[in-house]
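Q: curious how this folds, go ahead:
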Amino acid sequence: MSGEHAAYRPRRSVLYMPASNERALEKAKTLLVDALILDLEDAVAPDMKEQARENACAAVRSGDYGRRELTIRVNGIGTRWHEEDLAAACAAGPDGIVVPKVGSADEVRQLVAAMEAAGAPEHTMLWAMVETPQAMLHCEEIAGASARLAVLVMGTNDLAKELHAEHVPGRQPLMAGLGLCLLAARATGTVILDGVFNNVKDPEGFEAECLQGRQMGFDGKTLIHPGQVEACNAAFAPSDAQVEEARGILQAWADGAGSGVVTYNGRMVENLHVETARRVLDIDEAIRALESSAT
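A: Got it, this is the predicted structure:
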């Protein structure tokens, strides 16, 4: 457990940026976002795919994005751009390659083999988007298919489309799929990111969905607009009160070592509470280190 904590990397806010838009790529250098997905897929028109690919790879190679984790979303398996996208991304060596609509463990193994054949450096991990009923039902197999798969990304828009579901506050139609993927992520030790919130003019709705995602257990959320970054970072970071409580629990545990029964603020403290408190402090420490580093 402690090794997992030590390796924690903040991915509270993960922003999609269309790689065809050079102004957007420039702006991304100044955003207080934990990670960027330089998009070659949905946000890019067919006649701009090659230019977007060149822009994304140049951005990765530039070294101009500071502490931000950089990933490239390639076009999906079976599209005419996929193989060239994957080869170019592997050569550029981002932190991750995001692949849409991953539906099976076999596809994960196929992608990892292709990455290795293309010479992807060891630090370049696979981020798999899970966004279909098939992926929901086989998510544990997908998440456990390769050590190179580091992150699951919920594709909630596509999932809603496939389910014939409506977008409603609280996301009840999507909860079964979200829950299955969360279980798969935790069972396999994989990071999992919540899907996007579509209405950029509804900050209250966005904050409510961030809170829901954090309460469910997501590690962070994918975003479609820079204006969503600040609220997302706040939502997925431990509050001051949570940090204070975690320190109090650990102090009570240390003070009561050997006594058999430990209490904090009138509540019994068990090992599971100690583990949770340590995780809160590890996350807080990692976020503070990230935010104090050079942009």
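Q: please count neighbours and contacts with C-alpha atoms only from this point.
A: OK.
Q: I'd say residue 256 and residue 264 touch.
A: No - counting by C-alpha atoms under 8 Å, residue 256 does not reach residue 264; the two are 10.2 Å apart.
Q: just the strands in the stretch 1-150 of the chain please.
A: Secondary structure of the stretch 1-150 of the chain (DSSP state E, counting those that start in this stretch): strands at 13-18, 35-39, 69-73, 96-99, 125-130, 149-154.
Q: adding distance to residue 80, write those strands out as JSON lines.
A: Output for the strands of the stretch 1-150 of the chain, formatted as JSON lines (distance: least, C-alpha to C-alpha, whole Å):
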{"stretch": "strand 13-18", "distance to residue 80": "19"}
{"stretch": "strand 35-39", "distance to residue 80": "16"}
{"stretch": "strand 69-73", "distance to residue 80": "15"}
{"stretch": "strand 96-99", "distance to residue 80": "14"}
{"stretch": "strand 125-130", "distance to residue 80": "19"}
{"stretch": "strand 149-154", "distance to residue 80": "23"}
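Q: this one next, for a side-by-side:
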Amino acid sequence: MQTRPYRSALYIPGSKDRALDKARGLPVDAILFDLEDAVAPDAKVAARDTLNAALTTGGYGQRQRIVRINGLDTEWGKADTAAVAAMDCDAVLLPKVNSTDDVDALAALIPDLPIWAMMETPQGVLNAADIAAHPRMAGFVLGTNDLAKDLNSRGRPALATSLQLCLLAAKAAGIVALDGVYNAFKDEDGLRAECVEGRDMGFDGKTLIHPAQVAITNEVFGPTADEIDLAQRQIAAFEAAEADGQGVAVVDGRIVENLHIVTARATLAKADAIAALEST
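A: Sure thing, here's the model as predicted:
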């Protein structure tokens, strides 16, 4: 079970010095430095140097630094890959992954950097289990806008099957799964509702397009005080029951078994990791 926090993953254009600098002070768990959709075609070449300079300067603390390149089938993809291989980052994010062949192609060019996959095509969703199981795969990012376009669908409910297939594949492989973006960045109620839905489905966090979305996302995807308290009491009760030769305990009128303790300990580990991240 994933304990390192990935509550919020904010897209930052790799071409914008001001945005790259501002990201150093944002309370996000991960930054998706973008060389793809957020960068205009005539700025893509210069964006590599701009992003490399920002990452070399550093100052991003314990935030995960993930760079999204252009697809290898584009005129920028291979040069992006060569640039990222020399950058001080934690992972590379490949857009529009359709199969393990796409992952193999990137892995051959960057032999030692964890790979994340944008899951945003129908073919990719249908191959999600194989992609997640690839030995270099570290995380899924759901590209819900592109997926909705390809499906010609309207509304979040129409994506439910795709979201769940990708989530099942990620959980089976033990990798991170991040929900897609919420486009209406000024709609706090809508964002909160979609975060709650994604959290309850099992996503580790959500990708964001605006700093104004960070606080709500961190709140929803982080353990609450009540959840931390319950986890502590479950562990204490179960350990006491074990010491008495019992295999189960009762907390708040509910049976507590070992499987609940696994979740409880993961909750506390995540809370500790969040506290450590926010103290840096």
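Q: can you put the strands of the stretch 1-150 of structure 1 in TSV and add distance to residue 171 of structure 1 and mean neighbour count?
A: Below are these laid out as TSV (distance: least, C-alpha to C-alpha, whole Å; neighbours: other C-alpha atoms under 10 Å):
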stretch	distance to residue 171 of structure 1	mean neighbour count
strand 13-18	20	26
strand 35-39	24	26
strand 69-73	25	26
strand 96-99	24	26
strand 125-130	17	26
strand 149-154	13	24
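Q: quick one, which of those strands is nearest to residue 206 of structure 1?
A: Of all the strands of the stretch 1-150 of structure 1, strand 13-18 sits nearest to residue 206 of structure 1, with 12.7 Å by C-alpha to C-alpha.
Q: okay, now residue 173 of structure 2: neighbour count?
A: 19 (other C-alpha atoms under 10 Å).
Q: so how far is residue 137 of structure 2 from it?
A: For residue 173 of structure 2, the distance to residue 137 of structure 2 equals 9 Å [C-alpha to C-alpha, to the nearest Å].
Q: and if you look at residue 163 of structure 2?
A: Residue 163 of structure 2 is 18 Å from residue 137 of structure 2, where distance means C-alpha to C-alpha.
Q: likewise residue 36 of structure 2?
A: Here the criterion is C-alpha to C-alpha. By it, residue 36 of structure 2 lies 20 Å from residue 137 of structure 2.
Q: kindly report the same for residue 254 of structure 2.
A: Residue 254 of structure 2 is 38 Å from residue 137 of structure 2, by C-alpha to C-alpha.
Q: and stretch 234-254 of structure 1, how far out from the chain's middle?
A: Per C-alpha atoms, centre = their mean, to the nearest Å, the displacement of stretch 234-254 of structure 1 from the mean C-alpha position of its chain is 23 Å.
Q: element containing the residue positioned nearest the centre of structure 1?
A: In structure 1, the centroid-proximal residue (C-alpha atoms, centre = their mean) is residue 193; its distance is 3.6 Å. Per DSSP states H and E, residue 193 of structure 1 falls inside strand 191-194.
Q: and that strand, how far from structure 2 on average?
A: Compared with structure 2 after the fit, strand 191-194 of structure 1 shows a mean deviation of 0.5 Å (mean C-alpha distance after the TM-score superposition for structure 1).
Q: list the buried residues for the very next helix or strand once past that strand?
A: Later in the chain than strand 191-194 of structure 1, the nearest helix or strand by DSSP H and E is helix 203-216. Across helix 203-216 of structure 1, burial judged by 16 or more other C-alpha atoms under 10 Å covers 205, 206, 207, 209, 210, 211, 212, 213, 214.
Q: Throw the residues you listed into JSON lines and include distance to residue 91 of structure 1, thanks.
A: What follows is the buried residues of helix 203-216 of structure 1, written out as JSON lines (distance: C-alpha to C-alpha, whole Å):
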{"residue": "205", "distance to residue 91 of structure 1": "40"}
{"residue": "206", "distance to residue 91 of structure 1": "36"}
{"residue": "207", "distance to residue 91 of structure 1": "37"}
{"residue": "209", "distance to residue 91 of structure 1": "36"}
{"residue": "210", "distance to residue 91 of structure 1": "34"}
{"residue": "211", "distance to residue 91 of structure 1": "38"}
{"residue": "212", "distance to residue 91 of structure 1": "38"}
{"residue": "213", "distance to residue 91 of structure 1": "34"}
{"residue": "214", "distance to residue 91 of structure 1": "35"}
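Q: just the residues you listed now: which is nearest residue 286 of structure 1?
A: Looking across the buried residues of helix 203-216 of structure 1 and measuring by C-alpha to C-alpha, the closest to residue 286 of structure 1 is residue 214, at 17.0 Å.
Q: what lines up with that closest one in structure 2?
A: Superposed on structure 2 with TM-score structural alignment, residue 214 of structure 1 falls opposite residue 199.
Q: so what's its match closest to, chain neighbours aside?
A: residue 221 (6.1 Å; C-alpha to C-alpha, 6 or more residues apart in numbering).
Q: so what's the counterpart of residue 121 of structure 2 in structure 1 up against?
A: By TM-score structural alignment, residue 121 of structure 2 lines up with residue 132 in structure 1. Residues near residue 132 of structure 1 by C-alpha atoms under 8 Å, 6 or more residues apart in numbering: 101, 103, 155, 158, 159, 162.
Q: quick one: residue 132 of structure 1 from residue 104 of structure 1, how far?
A: Residue 132 of structure 1 is 11 Å from residue 104 of structure 1, by C-alpha to C-alpha.
Q: understood, closing this out.
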